[in-house]
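> What follows is a predicted protein model with its sequence.
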Amino acid sequence: MKTIIRKTAIAAAFIFAVVTSSFNANAQEDNLVYEINSNPSIGITIPNAVGASYLIKNQNGAIVYKGQVKSDKTFYIPTKKLGTGKFCFYIGSLAIQSFQVK
């Protein structure tokens, strides 16, 4: 039960952080769209998730980037390391947010 509540809190915090991000993102079909030239990185803040593992998978399900949340501060993922395409951000096995890099 605690795990479900924690995952829900993490998901809500992440979605709030992405929505209020200062990056130039345009919502299209419930996805965030980042222009690779104007967004050299994507900032992510996940409070109360220190130690949690994260993954970014492409639309084929392949892992293209992974790491671990090291603090409550914003961490950045370089868009050039992702390339262009559609992606989904996961905390553990929980899909948090889909987005696109153009």
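Looks like it came in fine. Numbering: from 1, shown residues only.
> Please count neighbours and contacts with C-alpha atoms only from this point.
OK.
> Surely residue 54 and residue 91 touch.
Yes. With the criterion set as C-alpha atoms under 8 Å, residue 54 and residue 91 qualify as a contacting pair; they are 4.5 Å apart.
> The two: who's more crowded?
More neighbours surround residue 91 than the other of residue 54 and residue 91, with 23 against 19 (other C-alpha atoms under 10 Å).
> okay, pairing it with this:
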Amino acid sequence: MDNVEVWTSPDNIKRYEEQSQGKSSTLIERMKQAQPYTFIPQVENAVNTWKLDSTTAYPEKIAVLFNRNTASSAEGMITYARQSDKVITVGENS
């Protein structure tokens, strides 16, 4: 699944253009065509559903990433996740 979204403000578009160093970018063009100050999917036609069935493999290890800005319910999720032997937590104190 690709749930990454991009903010379409004029300043953000400008930064993306600076990063691309003049190369043509489909994402930048989509950002320019989108309504300003909204989010758009980073990948056009991205998969946004996930169906579990009998062939779906369960992960052997899971990494949970967090930083000092993690708070509230996310901290609770990290606490619960640490109870599993499959989970590795990576980050700084929240």
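Happy to help now that I have it. This one's a predicted model, so the numbers in the text were calculated from it and none came from an experiment.
> Got a TM-score for the two of them?
Once the chains are laid over each other, their TM-score by TM-score structural alignment, normalised by the length of the second structure reads 0.24; 39 aligned residues with a C-alpha RMSD of 4.3 Å.
> Now tell me what touches whichever strand or helix holds residue 54 of the first structure from outside.
Residue 54 of the first structure is part of strand 53-58 when elements are defined by DSSP states H and E. Residues from elsewhere that reach strand 53-58 of the first structure, judged by C-alpha atoms under 8 Å, 6 or more residues apart in numbering: 63-69, 85-92.
> okay, now the nearest residue to residue 78 of the first structure once chain neighbours are set aside: neighbour count?
The shortest distance from residue 78 of the first structure to any residue that is not its chain neighbour, by C-alpha to C-alpha, 6 or more residues apart in numbering, is 4.1 Å, and that residue is residue 41. Counted by other C-alpha under 10 Å, the residues lying close to residue 41 of the first structure total 19.
> for residue 31 of the second structure, same thing?
The burial count assigned to residue 31 of the second structure is 25, neighbours taken as other C-alpha under 10 Å.
> which other helices and strands contact the helix or strand hosting it?
Assignment of secondary structure by DSSP H and E places residue 31 of the second structure within helix 26-33. Judged by 3 or more C-alpha pairs under 8 Å, 6 or more residues apart in numbering; DSSP states H and E, the packing partners of helix 26-33 of the second structure are helix 10-20.
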